[in-house]
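K.L.:
What follows is a predicted protein model with its sequence.
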Amino acid sequence: MIESQTLDFLKELVENNNREWFQANKERYDKARANVIELATNVITKLHKVDPSVSADLDPKKCVMRIYRDIRFSKNKIPYKNNFGVSLPTLGSKLGGVEYYLHIQPGKSFIAGGYWMPEAEHLKAIRQEIDYNANDLKKIIDDKEFVKLFGEFRKQDQLKTTPKGYDVDNENIDLLKLKSFIVSHPLKDKELMGAGAADEIVTMCSKAYPLNIFLKNAIA
C-alpha cells in the first residue's frame, strides 16, 4: 500500500518544484520511491498469476519511472514530475507497448491498460486486426462491466481523417481511426493507502486483460 507520507511528498513537490527544495528533501523522496517500489513488487507478483506475460522476474525498480523530467526540448522547465508512474510491460522487460500502467498522484491516481500511441508498424498491425476481427474487440469493449469500469473505449484520441487503406464507410471506422488503444480507471487515495491496494490494482488489471490479449495477438 501507499503510505500517507508518499502522497504528502508529492503534494508538497507541486508547491516546491525546484532543485533546491528537492535536494533538501531527497531523503523523503527516496523513502517515497521505496514505498512505490514495494507496492510495484507486490503487484507484479500478483499480476503474473493473472497475466503470465507480465514476467514474475520484472525488476520493480526499473518499472518505477524516473521522476526527473526531460526539459531539454520543453518550454516547461519544471524539473520534476508531480507523480510516480509504474510501467508493467507484457512483452518482456522493455517499458511501453502493450502494458499495464499505475499512476500515483494525490487525487488523480489511476490504473490503465492497453497500448498508448503505438509505433507505426504496430499501429498498422492493430488496425489490420480490427479490420479482420472487429467483433472480437467489440465484444470486449462493449461489455457492460467493461464500459462501467473504463468508459466508452471509442472516446479517445482519433485521427481527423480516414487512415490510409481504409474506406470512410467502413463500419468500424471509429475504431480504425484511434491513435491509442487504452483504458483507465481512477483510484482514490484511500484505496491506494488501504491494505488491499495491490489486490485492487490487480483486479482492475484483470478487467483490462482481454484488451491486452487482443492487442498482443495483433502485433505478434
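P.N.:
Everything's here; your move. Residues are numbered from 1 along each chain as shown.
K.L.:
going forward, measure contacts between C-alpha atoms and count neighbours the same way
P.N.:
OK.
K.L.:
Which helix runs longest in the protein?
P.N.:
The longest helix of the chain (DSSP state H) is helix 26-50.
K.L.:
For stretch 80-97, buried residues please.
P.N.:
For stretch 80-97, burial by neighbour count (16 or more other Cα atoms under 10 Å) applies to 80-91, 93, 95-97.
K.L.:
for comparison:
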Amino acid sequence: MIITQISKETLQFLKQLQENNNRDWFTDHKAEFKEHEKAVKLFFAEVFNDLKTYDEVDDFKMFRIYRDVRFSKDKTPYKTHLASSFHRVKPKLRGGYYVHIEPGNTFLATGFWNPNKEDLLRIRKELELDADEMREILANKNLLKIWGTLEGEELKTSPAGFDKEHEAIDLIRKKQYVFTRNFSDKEVLSADFAQKIQESFKAIRPFFDYMSDVLTTDLNGVSLL
C-alpha cells in the first residue's frame, strides 16, 4: 500500500521555480530540488509497485527537469513540473500511464498519444469494420465518471481511403486516442491521491484490453504474435 504523499513543500518549490526559471536561481536551490525530486521519485516508485499488482508494466521513467530548448521559442531552461510514465509490457499489451505533478496543473494521462502509422491504420480499420465494442467501452459509466470522454487530435475530414460518411468517422479520423484526468492542488496533497491514481488506472483497463487485442491481431482476429 502506498504511504508516500506529495508534500506541500514540493508544490511550493515548483511554484517558486515557475517564478524564477533561470539557471542562477536553480543553481542556488539545486540541493533543495534534489530532495524534492527524490521524494517524488519514491512516490512514483510506489505508484509503479501498486500498478504491478493488477497490470503488467515493465518499468517507470521519471522525466528530467531540464528542458530541450533547441527547437523551442520558449528558452526557459527548466520544466516546472515533475512527471513519470509507466509502460505496459509489449508486444502483447499496449498503452501506457502518465502522472504529471505541477502546481495548478496536475493531471493523469493515458492511452495512445502518438501511435505509429501501422498501429493507427490497424485501429482505424477495426473501427471501420465494427465500432460497437469501442463505443460500449467509451460509454461505460465508471470510465466516464473518472476519465470523461475520449480526447486527442483528429483530422478535419476522413483519412485517405476511408469514407467520410462512415458511421464511425468520428472515431476513425482521430490521430490520438487519449484520456486525461485533472486534480486540484488540494487533491494532490490529500492522503488518498495515490488511491485515486490507481482507481483511474484500473478504470481504463477495458479500453487498454480492447486496444491490445486489436493491435495484436489481424482483421480476422488471428494473432500476430
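P.N.:
Now that the structure is in, tell me what you want to look at. Values in this document were obtained by computation on a predicted structure and should not be read as measured data.
K.L.:
picking that back up, return the list of helices and strands in contact with the longest helix of structure 1.
P.N.:
Using 3 or more Cα pairs under 8 Å, 6 or more residues apart in numbering; DSSP states H and E as the contact test, the elements touching helix 26-50 of structure 1 are helix 4-15, helix 60-63, strand 84-89, helix 197-219.
K.L.:
In structure 2, point out the residues matching the third one.
P.N.:
What it means is strand 84-89 of structure 1. With TM-score structural alignment applied, strand 84-89 of structure 1 matches the range 82-87 in structure 2.
K.L.:
Other residues contacting the matching stretch?
P.N.:
37, 40, 44, 48, 57-65, 95-102 (Cα atoms under 8 Å, 6 or more residues apart in numbering).
K.L.:
Going through these, which ones are buried?
P.N.:
37, 40, 44, 48, 57, 60, 62, 95-102.
K.L.:
What is the most widely separated pair among those?
P.N.:
Glu37 and Gly95 (25.8 Å; Cα to Cα).
K.L.:
Helix or strand: which one has the residue most central in space within structure 2?
P.N.:
Nearest residue to the geometric centre of structure 2 (Cα atoms, centre = their mean): Ala109, 2.7 Å. Ala109 of structure 2 belongs to strand 106-112 when assigned by DSSP states H and E.
K.L.:
That strand maps to which residues in structure 1?
P.N.:
The aligned range for strand 106-112 of structure 2 in structure 1 is 109-115, by TM-score structural alignment.
K.L.:
Next: stretch 176-187 of structure 2.
P.N.:
With TM-score structural alignment as the criterion, stretch 176-187 of structure 2 aligns to 180-191.
K.L.:
so the nearest residue to Ala109 of structure 2 once chain neighbours are set aside is in which element?
P.N.:
Excluding its sequence neighbours, the residue lying closest to Ala109 of structure 2 (Cα to Cα, 6 or more residues apart in numbering) is Thr180, at 4.4 Å. Using DSSP H and E, Thr180 of structure 2 falls within strand 177-183.
K.L.:
ok, average deviation of whatever helix or strand comes next after that strand from structure 1?
P.N.:
Next in sequence after strand 177-183 of structure 2, counting helices and strands by DSSP H and E, comes helix 185-189. Helix 185-189 of structure 2 differs from its equivalent in structure 1 by a mean of 2.3 Å after superposition (mean Cα distance after the TM-score superposition for structure 1).
K.L.:
Please identify the buried residues of helix 185-189 of structure 2?
P.N.:
In helix 185-189 of structure 2, counting by 16+ other Cα under 10 Å, buried: 185, 188-189.
K.L.:
just stretch 109-120 of structure 2 next, same as before
P.N.:
For stretch 109-120 of structure 2, by 16+ other Cα under 10 Å, it's 109-113, 119-120.
K.L.:
Stretch 119-139 of structure 1 now?
P.N.:
For stretch 119-139 of structure 1, burial by neighbour count (16+ other Cα under 10 Å) applies to 122-131, 134, 137.
K.L.:
Tell me who's in contact with the residue mapped onto Leu14 of structure 2 from structure 1.
P.N.:
Using TM-score structural alignment as the criterion, Leu14 of structure 2 maps onto Leu10 of structure 1. Counting by Cα under 8 Å, 6+ apart, Leu10 of structure 1 makes contact with 82-83, 105-106.
K.L.:
mind redoing it with 6 Å?
P.N.:
The neighbourhood of Leu10 of structure 1, defined by Cα atoms under 6 Å, 6 or more residues apart in numbering, consists of Asn82.
K.L.:
Distance check, it against Phe84 of structure 1.
P.N.:
9 Å (Cα to Cα, to the nearest Å).
K.L.:
can you check Asp157 of structure 1 too?
P.N.:
Distance from Asp157 of structure 1 to Phe84 of structure 1, by Cα to Cα: 24 Å.
K.L.:
do the same with Pro106 of structure 1
P.N.:
10 Å.
K.L.:
What is the neighbour count of Lys38 of structure 2?
P.N.:
11 (other Cα atoms under 10 Å).
K.L.:
Looking at the alignment, what corresponds to it in structure 1?
P.N.:
Under the alignment (TM-score structural alignment), Lys38 of structure 2 maps onto Ala34 of structure 1.
K.L.:
Can you classify Asn82 of structure 1 by secondary structure?
P.N.:
Three-state call for Asn82 of structure 1 (DSSP: H, G, I helix; E, B strand; the rest coil): coil.
K.L.:
And for structure 1, the residue most distant from the center?
P.N.:
Asp169 (31.9 Å).
K.L.:
Could you find the counterpart of that residue in structure 2?
P.N.:
That one, Asp169 of structure 1, aligns with Glu165 by TM-score structural alignment.
K.L.:
tell me the SS of its match?
P.N.:
coil.
K.L.:
For it, give me its contacts.
P.N.:
Applying Cα under 6 Å, 6+ apart, no residues contact Glu165 of structure 2.
K.L.:
One more: Glu154 of structure 2?
P.N.:
173-175.
K.L.:
Hmm, Met193 and Met1 of structure 1 touching each other?
P.N.:
Yes - using Cα atoms under 6 Å, Met1 of structure 1 is in contact with Met193, at 5.1 Å.
K.L.:
I appreciate the help and will end here.
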